[in-house]
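>>> I would like to see how this sequence folds:
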Amino acid sequence: MMANKKKLFIITTIPMSFVFFKGQLLVLREKFDITLISSPEAGLYETASFNKVKCYGIKMSREISLFSDVLSLFRLLFYFVKNKPDILHANTPKGSFLSLAAGWLCRVSTRIYYVHGLRYQGESGFKKKLLIAMEKLSCFFATDIIAVSNGVKDHLQQDFITTKEITVIWNGSINGIDLDYFDPAHPDLSNIESAHLIQKYDFVFGFLGRLVGDKGINELVAAFEQLNLEYLNIKLLLVGGYESHLDPLQQETLLSIKTNPNIVHVGFQEDVRPYLEAMDLFVFPSYREGFGISLMEAAAMNVPAISSNITGCNEIIDDGINGFLIPVKDKEAIYLKMKYAIENRLAISKMSAVTRSMIKDKFEQHKLWNKIISFYEGIKH
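Predicted structure coming up:
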């Protein structure tokens, strides 16, 4: 009966972040009475309706805004006092900080801080100090801390963010990978090459994610432009939208994307699988990640990768086996590995043959869900 289920409140700053729980919510609702809490946008209500769980909208700003943040804190506090959750599952920096503080104030017995990444790593000066302070407080307010990867766990400890025990569930990642969906043999996959003028003998480099500076897009486009002077049959396929208000690309990069006929920008796509299938090599030169979800998706589609040697990503890519690891913010390293790939297609093909099996062994979704549920049910406070 629903009355016997523990109340689990899952909090994110914006509803878009509930994509991390795709499929998982349907499993969790069998064990818990779930309420989703996020900013009151359409995505919140659509996600709750689809998964047949409760929801409640509380506006939360992604950026630091004192008046707005205090107001959100009190709204969370009043909602928790009224509805008495048993477990808080806090995600994303602002949503976590506010909900964990409110949960601590009203003594929610189990307050889980799920650390998806460390935002302070991409900042400097006063803002970095402020973000570090927020991380420390979020950890202080939490009864249980889960890191999305072993790398995130190491940084939390090395940067003296917390001395509490930190858990990594199985091999990390918040939701694993759905190998039935991300399957190059899936019958629903469409052929997108002809629609984007990709020829049979083109070598296709690809990127999936937000087109912003800290994803390394400036370096990636510059490296491709250099390669494009040397090789004819190459393409760069960019899947994702801009976030100009947060982290705009350089004007030179934007001009290249717009004017180079060998750079194909398709914007945000609901179904990314046909675009991953069209790629020969995924390129992910991000500056910071908690866990490279798109790297897992590419690997499940038999696409090896060039990736920055950063937290999370270096737990997915085994250098020289299913891809290459390169230094952060290094255009020359990106260029050299892309050049190697063009000239050594057989080596890339051999990598493609092992990527999916490596993902299956470490990140298969249903195995991870079972371990997540066992962890939540085993918490005693």
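>>> When you work out contacts or count neighbours from here on, use the C-alpha atoms and nothing else.
Noted.
>>> sec struct for Lys235, please.
The local conformation at Lys235, judged by DSSP: H, G, I helix; E, B strand; the rest coil, is strand.
>>> gap between it and Asn262?
Separation of Lys235 from Asn262 (C-alpha to C-alpha, to the nearest Å): 5 Å.
>>> And Ala353, by the same measure?
For Ala353 relative to Asn262 (C-alpha to C-alpha), the value is 27 Å.
>>> and for comparison, fold this next one:
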Amino acid sequence: MTIRIANVIEEGKLAGPQVRMVRVAAALRPRAETLIVMPRANSGPFREMCEAHGVPYRALPLTRITKEWRAALAYLLFSPWEVLRLAYLFRRERINLVHASGGSWQYKAVIAARLAGIPAVWHLNDTSTPGWVRRLFQLVQPLASGFIYTSHSVKAYYGQYLSGSRPFAFIPPPVDVSEYDPAAKYSGDEETIALFGDDLVIGTVGNVNPIKGLETLIRAATRLRGLGHAPHVVIVGPIFDRQRGYHRRLLALADELGLDRLHFMGARVDVRPLLARFNVYVCSSVSESWGMALWEAMAMACPVVSTDVGDVARHLRDGEAGFIVPVGDDAAMADRIAEMLDAPARRASMGLRAREAAIPFSPERIASETFALYARLLDK
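Have a look, this model is predicted:
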């Protein structure tokens, strides 16, 4: 019998959690049929990805909390009605289990599942949240039937707020190494890549926001000049309105340090052409639960230098597929990047090991681990 899952997220922008939802939903078939529920706002690329993978979805008028007072007021006013609407949808679609994605602040699906009399698994994927989110999570978490933790660091972060013993699993996001193949040719960004010529390129992928620690990357790139290198520094990812101020501060820092080979590329539907051109991939994040972009880069055989965030150190042996440096340590980051740039043969060897490290996290394996937890919750 095929079970019916409603996988709900309250953020429509296409990012790591949304990509994970689609990939796992596609790999779960035919064991489970997943209905993805998302907000109407800002979800165009998310819907397109669902359609490309044949995953059914519903786009509802779900509000999300922001610092803007009008959005915050709408969130408070409409959240109760949105919870009721979700509960009605679960009953109408004969959902067997609700999967609440997106992190601890996305609680509506958990409450709606309880109202509909359906078990819910809460997918936690963050290690840094405001105090009010933690307090809200502590109030709502008894309603969840089980939990998925993206990494061990996530479980450690939320452990103090949990009551009772319930099923859980450590399930990282998937990376499809067949889609991220360094031997394939990918079209796109040809003009930009041509501008790099034969110069060295280091880069990163992710939304431009303070959690990504991009100041550390800029300072490390500046230090590289003293180590004999002046690579292009490429940052791929959208700059949302609420992060325009942060972007301006990064540009001012680069100008102050004299870093003139810094490129903010904006969002990309397909990052693979740029990943294929990177000589070294850099994760400078202050906090990450997992870092999907890092693993996609590794699948593309990019050797990596990463801050010690999430479970990176559990799966990436320092000095084999890349290097791990302390959070915020631009000097150590520069030294490790220079070490790679100085040794092309070693860099290539580390890239191959990086790809090998990514292979186990296939969508099929991640879907199987997810289904196993679903089955445990439904058997209770």
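>>> Quick TM-score on the pair, please.
Here the TM-score for the pair of chains, by TM-score structural alignment, normalised by the length of the second structure, is 0.84; 364 aligned residues with a C-alpha RMSD of 2.8 Å.
>>> between Ala353 and Asn262 of the first structure, who's got more neighbours?
Neighbours were counted for Ala353 of the first structure and for Asn262 using other C-alpha atoms under 10 Å; Asn262 has more, 22 against 16.
>>> Quick check, the more buried one in contact with Leu229.
No - at 11.2 Å, Asn262 of the first structure does not count as touching Leu229 under the criterion of C-alpha atoms under 8 Å.
>>> Would you mark the buried spots in stretch 317-333 of the first structure?
For stretch 317-333 of the first structure, the neighbour count (16 or more other C-alpha atoms under 10 Å) marks 317, 321-326, 328-329, 331-333 as buried.
>>> With distance to Thr110 of the first structure and secondary structure as added columns, please give those in TSV.
Converted to TSV, these look like this (distance: C-alpha to C-alpha, whole Å; DSSP: H, G, I helix; E, B strand; the rest coil):
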residue	distance to Thr110 of the first structure	secondary structure
Ile317	34	coil
Ile321	41	coil
Asn322	39	coil
Gly323	40	strand
Phe324	40	strand
Leu325	38	strand
Ile326	40	strand
Val328	37	coil
Lys329	40	coil
Lys331	45	helix
Glu332	48	helix
Ala333	45	helix
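>>> Look at the aligned residue in the first structure for Arg135 of the second structure and say how many residues are nearby.
With TM-score structural alignment defining the correspondence, Arg135 of the second structure maps onto Ala133 in the first structure. A count of nearby residues for Ala133 of the first structure, using other C-alpha under 10 Å, gives 14.
>>> Now do the same contact list for whichever residue in the second structure pairs up with Glu225 of the first structure.
Under the alignment by TM-score structural alignment, Glu225 of the first structure pairs with Thr222 in the second structure. Counting by C-alpha atoms under 8 Å, 6 or more residues apart in numbering, Thr222 of the second structure touches 257-259.
>>> Strands of the second structure, residue ranges please.
3-8, 32-39, 57-60, 97-100, 120-124, 146-149, 168-170, 201-205, 232-236, 262-266, 280-283, 304-307, 322-325 (DSSP state E).
>>> closest to Arg365 of the second structure out of those?
With C-alpha to C-alpha as the measure, strand 168-170 is the member of the strands of the second structure nearest Arg365 of the second structure (12.5 Å).
>>> so Lys108 of the second structure touches Arg85, yeah?
No - counting by C-alpha under 8 Å, Lys108 of the second structure does not reach Arg85; the two are 10.1 Å apart.
>>> Comparing these two, which shows the higher neighbour count?
Lys108 (21 against 15).
>>> The first structure: which residue goes with that one?
In the first structure, the residue matched to Lys108 of the second structure (TM-score structural alignment) is Leu98.
>>> Grab the nearest non-local neighbour of that match.
Spatially, and ignoring its direct neighbours in sequence, Leu98 of the first structure is nearest to Leu73 (5.4 Å; C-alpha to C-alpha, 6 or more residues apart in numbering).
>>> residue contacts, the counterpart of the one you found in the second structure?
With TM-score structural alignment defining the correspondence, Leu73 of the first structure maps onto Val83 in the second structure. Counting by C-alpha under 8 Å, 6+ apart, Val83 of the second structure touches 108-109, 111-112.
>>> State the distance from the closest residue to Phe268 of the first structure other than its chain neighbours to Asn309 of the first structure.
The shortest distance from Phe268 of the first structure to any residue other than its chain neighbours is 4.2 Å, reached at Gly240 (C-alpha to C-alpha, 6+ apart). Separation of Gly240 of the first structure from Asn309 of the first structure (C-alpha to C-alpha): 22 Å.
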